[in-house]
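1. I would like to see how this sequence folds:
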Amino acid sequence: MASQTTAVTRRTVLSAAFGLGVAAAAGCGGPAPSSSTDTGEASGAIRLLTPIFEGAEGQKTLEGLLATFKQKYPKVTVEVDYTTYAKLNEKLTTSIAGGRPYDVMLMGVGWIPPFAAKGVLADLGENADALTSRFNKRVVDPGVYQGKVYALPIMLDTRFGIYRKDIFAEAGLSAAPKNFDELRDMGRKLTKREGGKLVRAGVDILSNDLRQTFLPLMWANGGELFTPDGKVAFNSPASVAALQLMTDIIVTDKTEDFGYTQPGAATGIPLVQGRAAMMVGHNNVWLEIEKNAPDLVKDSKIGFFPIANTRAAMFQGGTLGTVAAKSQHPAAAKALVQFLADSDAALAACRQRGNVPALKALESSEYVKANPSVQFAMGNLDSAFSEGGVPAWLEIRGDFKAAIESALLGKKSPQQALDELAAKATQVMARS
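-> So this is what the prediction gives:
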């Protein structure tokens, strides 16, 4: 019930903010800031809202970066407001409703269409094709809406398959699963119970956010969130089969029990503890491995694999830098976004969170070379898919968890769960 209350609150705030008409005309975005980064043009006091660089260590890192930015742009002053991704949407929409949006707003992948469609974001005046010389096209696309670039990528966070090579070897397995059938077969073989109690999950699909586990499975099976013309597609046969796979893992194969682990559980990540043989997980699992199970690193016991069936897929989220259409200092704001998306700032942000650089050039950095999880993510960006794509996405995404849970708990069939979710999403999209 608490999650439903939160979802309604955010949806209400979002609708109210956009309903006030505080931004420019819907669908057109704001004017492009000056493309010049000349220090004579970039001036003024600007406000930055960021969900990254959190905590004392992160704030110290950002302060150092902004000192460097100040040296290059002495006429620009940056006031920072730190938040979390859990509170970011509310912060953004409250500032918009109040008529004083932040000049620079760091947002997640999938967030650009909802805000660009309402004219909240400024067109950065960048050429999307030109940006692909610095970033993989899959990284550029989430910042583009209706052919215009509204955001630059700063860092990525990805989800893909992770497995314990030592546990696989004990079971006589030498390679990761290459399709859904192998995933299920291996999961059953690797599951271990004692007296009926699960002590090792063959495949862990619960440690990761349920939506972010379902989506790469859906993409791997050929499904899509939305059609090219913006209609709901996540209840297609391919998508239903992906949720059926998750349901079979829990209900039929019993390779993991619901409640065995949950995202953010204090008990730690089962794969790292040896309580799971493989998982769909976040790239920053590597940080916990280094901290709590260094022998797994030393003995190269961790492997990675793309989720695959009809095609290979990897979930790609991340953090993007945007400029408010109503910023009074657009040149200064754009200069800050460009600075945060450049190598020094982006690498510092990735180091703190164990995340994946967006810039191609950073693939050869010492940070990436020392982190196999990040190496894998950067090497598989051609198979990456991102959520979102429609203006109503932020109002829709929160409903995925309940729908997926209803199937995993056997309360509804995967088809029923996704059909009901699709009907609700269609209604939301019609109102947007």
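
2. Every contact and neighbour count from this point should use C-alpha atoms.
-> Fine.

3. Figure out the length between the terminal residues of stretch 144-160.
-> Stretch 144-160 has an end-to-end distance of 24 Å (C-alpha to C-alpha, to the nearest Å).

4. Just the buried positions in it, please.
-> Residues of stretch 144-160 classed as buried by neighbour count (16 or more other C-alpha atoms under 10 Å): 144-145, 148-160.

5. and what of stretch 82-98?
-> Buried, per 16+ other C-alpha under 10 Å, within stretch 82-98: 83, 88-94, 96-97.

6. Now go through the buried residues of stretch 144-160 and say which are in strands.
-> 144-145, 148-149, 152-160 (DSSP state E).

7. For those residues, which two are the farthest from each other?
-> Maximum pairwise distance among these (C-alpha to C-alpha): 29.5 Å, between Lys148 and Phe160.

8. Following up with a second sequence; could you model it the same way so I can compare the two?
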Amino acid sequence: MITTLTRRRALGAALAAVTLGATAACGGAAAEDGPITLDVWLMKDSAPDAVLQQINAEFQAAHPGVTVAVQILEWDGRDVKWKTALAGDNPPDVLEMGNTDVLAYAASGGLTDLTGREFENRATWLQGLREAGSYEDRLYGVPYYGGDRVVIYRKDLWAKAGLSAPPTTLAELRTAGEKLQAANGADFSGLYFPGRYQYAALPFLYDTGGTIAVKDGERWSGALSTPQARAGLTNWAELVKAVSRAPADADETNLPDVLAEGRAGMIIGQAWMVGSIGRDHPELADQLAAFPVPGTAGPMPVFLGGSNLASAAASPHPDLAYDWIRLMTGTKYQTLVAQNGLLPNSTSLAGVVTGITKIQMDAAAKSWFTPTSTKWSDVDNAQVLMDMLQSIAAGDATVAEATAKADAQIDQMLNAA
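-> Down below sits the predicted model:
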């Protein structure tokens, strides 16, 4: 899941000027008599207001008598709202879901099976997003946009510390962080790494051959206590202790501010942050660069996050919902998404990405996703992994103690009746 107000502004600036060929994009929905309201639920910061107004105006022009009503949901508490709405008599027609959320709702019968529908670039969708939207080889969530993380650094601070070429190994990354700290003072983070930043920390366990959980038959088991996973989390904990002054109880919310304000030389963030920092701090526009997160041997596997668009199984307007989803996930919008620092939903659009976004696209070839359990959202909503990481970063628990506790929680949640 990718959510920030800054990214929303960045994407909105470029998309606001686009005019859509709505008749071509939206043709194919069955005609319905009388005034109709198509209810679309999107997540906060995922689509700028200007874009929504333009898409909906064009959509409505292509479908006389239809009004699109968009409701914006907060990420916190989304699960309760979805469950209540999908169980009621008047569910939304279209829902944006984080790609870690789709599986549970598809398995419960709450979402429309879109397997037989046609979508642009379907054959070349990013595999991680396709998997996130699929259940038992059926499509329920259409890839909307993706995102993975890279190391973003300040070139001016880099030069001050006497650094030149970007590191290619985890050991070199730590050395670079230590040099940045030495050149900028005790309160400075060579690499700012908040303790609860799970989607930047978990790649460390995949880097050493670990995983979060495994399935044997019908039963899931937490795998954080395996030697491979613990080795990776130990590498993470040692790096954080050596080069980060970020709070153990913080998440990634203020990463751009920390880098822009000169409190860190590096952050692990998403490509759109480079553009947003440059716009908010023009003096830094030429001072930002990025490189893949280095692991013990080559680039570290990245988490492929993002969102999928789904239709409620009980939607009274399934054809209209399909047309709206097809429009939002088509080539034209995906190209603009890519040009503004987010990963488009298809590898066929790799040619439209440049600079740091291209680094993201290349990194996506070596990616991982959360366990494909229908109950994974319960683990995610309970913040089991973030609590585990915070306890390690704060020194409240050893890696062995924290992973054992998290595994027990994962076992209980994923195997609950």
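
9. In structure 1, which residue is most central in space?
-> Gly317 (2.4 Å; C-alpha atoms, centre = their mean).

10. what residue of structure 2 matches up with it?
-> Under the alignment (TM-score structural alignment), Gly317 of structure 1 pairs with Gly305 in structure 2.

11. is it true that its match touches Arg149?
-> No - contact between Gly305 of structure 2 and Arg149 fails when scored by C-alpha atoms under 8 Å: they sit 9.2 Å apart.

12. so which of the buried residues of stretch 82-98 of structure 1 comes closest to Val297 of structure 1?
-> Nearest to Val297 of structure 1 among the buried residues of stretch 82-98 of structure 1, with distances taken as C-alpha to C-alpha, is Thr83, at 32.7 Å.

13. State the distance from Gly27 of structure 2 to Arg196 of structure 2.
-> For Gly27 of structure 2, the distance to Arg196 of structure 2 - C-alpha to C-alpha - is 45 Å.

14. Neighbour count: these two, which is higher?
-> Arg196 (24 against 14; other C-alpha atoms under 10 Å).

15. didn't the more buried one look like it was pressed against Leu389?
-> Yes - taking C-alpha under 8 Å as the definition, Arg196 of structure 2 is a contact partner of Leu389 at 5.9 Å.

16. who touches both of these two?
-> The contact sets of Arg196 of structure 2 and Leu389 do not overlap (C-alpha atoms under 8 Å, 6 or more residues apart in numbering).

17. What helix or strand is the residue nearest to the centre of structure 1 located in?
-> For Gly317 of structure 1, the enclosing helix or strand under DSSP states H and E is strand 312-323.

18. Give me the range in structure 2 that the very next helix or strand once past that strand lines up against.
-> Next in sequence after strand 312-323 of structure 1, counting helices and strands by DSSP H and E, comes helix 330-341. Matched against structure 2 by TM-score structural alignment, helix 330-341 of structure 1 falls on residues 318-329.

19. Can you tell me what sits against that stretch?
-> Contacts of stretch 318-329 of structure 2 (C-alpha under 8 Å, 6+ apart): 22, 25-30, 38, 59, 93-94, 117, 119-120, 142-144, 309-311, 333-334, 345.

20. okay if I get the ones in strands among the buried residues of stretch 144-160 of structure 1 as TSV plus distance to Leu340 of structure 1?
-> Below are these laid out as TSV (distance: C-alpha to C-alpha, whole Å):
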residue	distance to Leu340 of structure 1
Val144	18
Tyr145	21
Lys148	20
Val149	16
Leu152	9
Pro153	9
Ile154	6
Met155	10
Leu156	13
Asp157	16
Thr158	20
Arg159	23
Phe160	26
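
21. what's the closest of those to Leu245 of structure 1?
-> Using C-alpha to C-alpha, the shortest approach to Leu245 of structure 1 within these belongs to Phe160, at 15.9 Å.

22. what's the counterpart of the closest one in structure 2?
-> Looks like Phe160 of structure 1 aligns to Val150 there (TM-score structural alignment).

23. Now do the contacts for that match.
-> So Val150 of structure 2 contacts 268-271, 290-293, 359-360 (C-alpha under 8 Å, 6+ apart).

24. How about Ala223 of structure 2?
-> 210-214, 229, 407.
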